[in-house]
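Asks: Need coordinates for the below:
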Amino acid sequence: METLEVTKCPVCDGLVEVAGPWVGLEVECPDCSEVLRVVSLHPLRLYYAFDPEEEPLPEEEHRVPRGEP
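Replies: Have a look, this model is predicted:
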């Protein structure tokens, strides 16, 4: 049985449910539709999911989630 974990979206602070999370899993925030990647399991943390083949736009290069320096 898969576990269901819940964490906050780093973009909009909305709740994101993740079924059976693993590092590298990509999920979409149901509130803001940002694609996020699981970067930590304990605690569960999400961060922006950038395509490694794609150059980030200039305004995306310095994106930092709220509450982080």
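
Asks: from here on, contacts and neighbour counts on C-alpha atoms
Replies: OK.

Asks: Could you check how many residues crowd around Y48?
Replies: By the criterion of other Cα atoms under 10 Å, Y48 has 20 neighbours.

Asks: from what I can see it touches R37, true?
Replies: Yes: contact criterion Cα atoms under 8 Å: Y48 and R37 qualify, at 6.0 Å.

Asks: Would you tell me which strand is longest in this structure?
Replies: Scanning the chain for the longest strand, with DSSP state E as the assignment, gives strand 35-41.

Asks: Here is a second sequence; please produce its structure as well for comparison:
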Amino acid sequence: MYVARQATAAATAREPDQAVEIARTVAAIAVETRSAPMCRELATLERAMRPWHDAPVGRDLTEILAPVTEGN
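Replies: The predicted structure follows:
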């Protein structure tokens, strides 16, 4: 869960590429464990990444998070 928070911190620090790279790992863990707290943290990350939702990095995040949101 702390790694998910690290991704959100990267997004808040205006480092969206780093946030997405961290999210790749977190999303895989969230799908595997079905951790509700981790999914909530990923939702927080998604909100923090809104400024980049139309950019390639934002579309990458949407793709990465798709398996997580499909499972909920």
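
Asks: where does the TM-score land?
Replies: Aligned and superposed, the two chains score 0.27 in TM-score terms (TM-score structural alignment, normalised by the length of structure 1); 37 aligned residues with a Cα RMSD of 4.0 Å.

Asks: tell me which residues of the longest strand of structure 1 are tucked away?
Replies: By neighbour count with 16 or more other Cα atoms under 10 Å, strand 35-41 of structure 1 contains the buried residues 35-39.

Asks: now the helices for structure 2?
Replies: Along structure 2, the segments classed as helices by DSSP state H run 2-12, 16-33, 36-48, 56-70.

Asks: how about JSON lines for the ones you listed, with mean neighbour count added?
Replies: Converted to JSON lines, the helices of structure 2 look like this (neighbours: other Cα atoms under 10 Å):
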{"stretch": "helix 2-12", "mean neighbour count": "20"}
{"stretch": "helix 16-33", "mean neighbour count": "19"}
{"stretch": "helix 36-48", "mean neighbour count": "19"}
{"stretch": "helix 56-70", "mean neighbour count": "16"}
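
Asks: What is the end-to-end distance of stretch 15-28 of structure 1?
Replies: Its first and final residues considered, stretch 15-28 of structure 1 spans 11 Å by Cα to Cα, to the nearest Å.

Asks: Now name the helix or strand holding L46 of structure 1.
Replies: Assigned by DSSP states H and E, L46 of structure 1 belongs to strand 44-48.

Asks: Strand 35-41 and that strand, what's the angle between them?
Replies: Put simply, strand 44-48 of structure 1 runs at 140 degrees to strand 35-41, going by axes from the mean of the first three to the mean of the last three Cα atoms, to 10 degrees.
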